[in-house]
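Undergrad: Turn this into a model:
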Amino acid sequence: MVFSSLIFIFVFLPLTIFTYYIVPRALRNFILVVASLIFYAWGEPTYIVIMLFSTVFDYINGLLIHKYKERKTITRLVLINSIVVNLGILCFFKYYGFVVDNINAVFNLGLTAKKLPLPVGISFYTFQTMSYVIDLYLGKVKMQKNIISFAAYVTMFPQLVAGPIVKYGDIAKQLNNRKESLDMFGEGVELFVIGLGKKVLLANNIGILWSSVKALPMNNLSVLSAWLGIIAFTFQIYFDFSGYSDMAIGLGKMFGFHINKNFNYPYISKSITEFWRRWHMSLGSWFREYVYIPLGGNKKGRLKQYRNIFIVWFATGLWHGASWNFVFWGLYFGVFLVIEKTFLLKWFDNKPKFIGHVYTMLIVIVGWVLFEFDNITQGLAFIKVMFGFGTHSLIDGSALYYLYTNALLFIVIILCSTPIPRKVFLSLQSKLKMIGVIVVPIIYMLIVFVSTAYLVNETYNPFLYFRF
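TA: Reported below is the predicted structural model:
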């Protein structure tokens, strides 16, 4: 089940909200847990056992760390056990086949690896349960005594399958002492509708262009077609994932939770450093807090700082998938981050802002090629087409057709990837006053209506981050 599905919007969500608000406050976390388990089990009931195991396992680890908090040797063993088991489960399901394939390639063996479907959301909830145990060990949070409250944190369906990654410390107080309100619920509905529009109306439509370009034989691609295609993917993945994050944060507000935002207009960045402060912020924050800083961060000299950056970005790439293209994608950004920290950021200081912006978007767009093509050879071949290497024509009939039929959509998505529409909307809302009270709900209802019409008629409704 995905948020951008009719059964979720018109059946699951209304029933969950209704049940949640009619029961006594003491039972609301229990209702969230039950609803979340139903949501998760909808597509793969078997793997619900793994999530339940992770929940109970790290709940018990929390009890042990609290009980033996004066005995560092025992708590350290509990922490290590938690990390090893959690990462072991994640690696088995996510990287088992990848490891076997690489062993076969290196040693020329014929080992067979059974294809295991990836449990949806395992990369996200594994990091969440680990954050609880690590922070408890470090004394940053208090032990959660109530297993239902802890289960609500781990299994919460709004951000279960694709984030944002919610660290336990960010939500600990809200688990037992949150206050739902009509204003907060309304804000949640607005965010959900905006996210739905991003996903269904923008991501899905521009994604059709990328699917068409990617399906063309590489020899038939023109330079313009290649650029139009990968720019389409650049916006598809942004509106797909940021739209889902908006829906998740909005759903959280409907149930009284404040979840930190995950995107902050990354495509207006003027450096790769800035880009990664704006893109998938919860993942960046997790790696910074639990990997980069424990390794020493930037406090042990330049060389160790660069080493730490490459370790983090190797791990970031590998976290996205069991394929070498993700590893190269991560290290690719690691290289540019090191270059920027060495001299490039200072060089940009005295230059017009548009230079940094053009540089950033060029690096990001090329990076999305590495990200999207599982086959590295094909990805590099696509990059060659983009930059005119070989006998590919500059422009052809297909490219002109793609440009003509998607020109308006490109204008809309470029504008919507900036803060401009939001600023204009808020300005009009404040100036219109009473008129705005009528017009704004109508706009949101139109988004829901048109999105629903698309979901009824269209079969193209992928969600890119489900595979992570």
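Undergrad: okay, CA-based contacts and neighbour counts for the rest of this
TA: Will do.
Undergrad: Please report how far I435 lies from M361.
TA: Using Cα to Cα, to the nearest Å, we find I435 at a distance of 39 Å from M361.
Undergrad: no no, S4
TA: S4 sits 28 Å away from M361, going by Cα to Cα.
Undergrad: between I435 and M361, who's got more neighbours?
TA: The neighbour comparison of I435 against M361 (other Cα atoms under 10 Å) goes to M361, with 21 against 12.
Undergrad: can I assume the more buried one is in contact with Y267?
TA: Yes: using Cα atoms under 8 Å, M361 and Y267 qualify as a contacting pair, with a distance of 7.0 Å.
Undergrad: so where do the helices sit in the stretch 101-250 of the chain?
TA: 122-137, 147-155, 168-177, 182-197, 204-215, 223-254 (DSSP state H, counting those that start in this stretch).
Undergrad: structure for this one too, so we can compare:
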Amino acid sequence: MVFNSIFFIFCFLPVFMLIYYLVPGKLRNLLLFLGSLIFYAWGEPVYVILMLFSSVFNYYMGTELERLYYDDKKQKLNLVFAIIINLGILVFFKYYGFLLDTFGGITGIHISHPELSLPIGLSFYTFRNLSYLFDIYISKITAQQNFLTFATYSTMFPYTAAGPIIRYADIQEQLERRSVNISRFGAGTELFIKGLAKKVLLADNLSALYAGICSNTQMSVLTAWIGILTFTMQIYFDFSGYSDMAIGLGKMLGFDFNKNFDYPYISTSVSEFWRRWHISLGSWFRDYIYIPLGGNRVSVIKHIRNILVVWALTGLWHGASWNFVLWGLYYGLLLLLEKFVLNNLLDRLPSWLRTAYTMVAVMIGWVFFSQTSFSALGHYLGALFGIGASSFADTTALYYLKTGLILFIISILACRPGLYQRFRRLIQQKPAGALLINLILLALSVAYMVYNSYTPFLYAKF
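TA: Reported below is the predicted structural model:
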């Protein structure tokens, strides 16, 4: 089941929310747990067993880690065991084919293997459960003794498929006690509609435009830049749209999830971009990989190593393909360049020029992300800079620029905070007008879902 479907919006969600608000508070975790299993099993009936195993296993390991608090050696061994099991499952389903193909490419020994479908949200709930164990180990939290409460956290459907990576520490109290009321429900509904509109009205149309551009065997320089601008906007509205919907659903259920995006395309440096993009993943790698490796409180050589390790792993987390590793290392090198070479220079530049530099760097990065084969990657990067391009500009480029102009203008405005700040003021001054706008966005989104083919969320496959 997915958020951007007629069935979810008009069948599952209203029925579930009606029951959720009617049952006593002490039964809401049970209802949320069962509803999450139904939500997940709707599209992954077999892999729901894997999700349940993850919940049971990590619940038990959490209690063991706390029980062994005064036995450091045994506690550490149990943590290592839990990490091996969690990552072993992730590697098997997500990376085993990639590892076998890489081994075959190096040795010439090719091992045939069946293609396994990736369980939806596996990377997200694996990292979510690992953060729970890590926080117990460092005594940030105490282990949850009630299995139902932990299972509710582990399987909750708003963030099951594509995050954000919510940490147990952030919602620990809300799992036990939370308030649900019409005001919170209204705020969540508004955020859900905003995310749905981002996905359906912007990201899906940008996706169709980008697919058309990539279908051209020969590109002009201008076509290549229009194409990667299209993907840059598409992935933002697709993923931030999902995050908005997840956070909105959380509010409807009485939870306050931390934001996952903070207008990343207004950043004035690459380091600022990564403080604003996929915030939950960036903070996860910072707290559980970068800082334990020593962070920046080590020698320069080890600091460089730490950054490159974190970013190689960040890239690999996104997919079982070398282009994602290259994408991660590309950002690692950019961050090192900013830290050790460009830091003082960037500070002296005007903000608009720093934003332009950041956007060009990010757009080039999305080429590494979107082109999964080395040949396609090399071809597209070359076309951006005139290598192998048919010309600087051609009629194809002008066609895409003309047909996508209004979409580009709306997208550029919508990825900046000004539009939303005006909307917030409208809510305060004229709530009826804000309600009308939300109803129009919902109606347009539903109409688009009815008359166009379904387009999955990009990050659901990661």
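Undergrad: one step back: turn the helices of the stretch 101-250 of structure 1 into JSON lines, columns for mean neighbour count and distance to I31 of structure 1.
TA: Below are those laid out as JSON lines (neighbours: other Cα atoms under 10 Å; distance: least, Cα to Cα, whole Å):
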{"stretch": "helix 122-137", "mean neighbour count": "23", "distance to I31 of structure 1": "19"}
{"stretch": "helix 147-155", "mean neighbour count": "23", "distance to I31 of structure 1": "9"}
{"stretch": "helix 168-177", "mean neighbour count": "16", "distance to I31 of structure 1": "13"}
{"stretch": "helix 182-197", "mean neighbour count": "20", "distance to I31 of structure 1": "17"}
{"stretch": "helix 204-215", "mean neighbour count": "19", "distance to I31 of structure 1": "32"}
{"stretch": "helix 223-254", "mean neighbour count": "25", "distance to I31 of structure 1": "14"}
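Undergrad: Same list (these) but as a markdown table, adding distance to K431 of structure 1.
TA: As requested, those are exported to a markdown table (distance: least, Cα to Cα, whole Å):
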| stretch | distance to K431 of structure 1 |
| --- | --- |
| helix 122-137 | 41 |
| helix 147-155 | 40 |
| helix 168-177 | 35 |
| helix 182-197 | 19 |
| helix 204-215 | 33 |
| helix 223-254 | 25 |
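Undergrad: Okay, the closest residue to G297 of structure 1 other than its chain neighbours and Y292 of structure 1: tell me how far apart.
TA: What sits nearest to G297 of structure 1 in space, not counting adjacent residues and going by Cα to Cα, 6 or more residues apart in numbering, is Q305, at 5.8 Å. To Y292 of structure 1, Q305 of structure 1 is 9 Å away according to Cα to Cα.
Undergrad: per the alignment, L335 of structure 2 corresponds to what in structure 1?
TA: Alignment note (TM-score structural alignment): L335 of structure 2 maps to L337 of structure 1.
Undergrad: mean distance, the secondary structure element (helix or strand) that its match belongs to to its aligned residues in structure 2?
TA: In this structure, L337 of structure 1 sits in helix 324-339 according to DSSP states H and E. Helix 324-339 of structure 1, aligned to structure 2 and superposed, deviates on average by 0.3 Å (mean Cα distance after the TM-score superposition for structure 1).
Undergrad: Skip ahead from that helix and say which helix or strand is next.
TA: Assigned by DSSP H and E, the successor of helix 324-339 of structure 1 is helix 345-349.
Undergrad: Superpose on structure 2 and give me the mean offset of that following helix.
TA: Superposing on structure 2 places helix 345-349 of structure 1 at an average distance of 1.3 Å from its equivalents, by mean Cα distance after the TM-score superposition for structure 1.
Undergrad: so where in structure 1 does stretch 392-406 of structure 2 end up aligned?
TA: With TM-score structural alignment as the criterion, stretch 392-406 of structure 2 aligns to 394-408.
Undergrad: Show me what F92 of structure 1 lines up with in structure 2.
TA: By TM-score structural alignment, F92 of structure 1 lines up with F92.
Undergrad: Can you get me a residue count around that match?
TA: So F92 of structure 2, with other Cα under 10 Å, has 14 neighbours.
Undergrad: what helices or strands is the strand or helix carrying it leaning on?
TA: In this structure, F92 of structure 2 is located in helix 72-107 according to DSSP H and E. Under the contact criterion of 3 or more Cα pairs under 8 Å, 6 or more residues apart in numbering; DSSP states H and E, helix 72-107 of structure 2 touches helix 48-67, helix 122-137.
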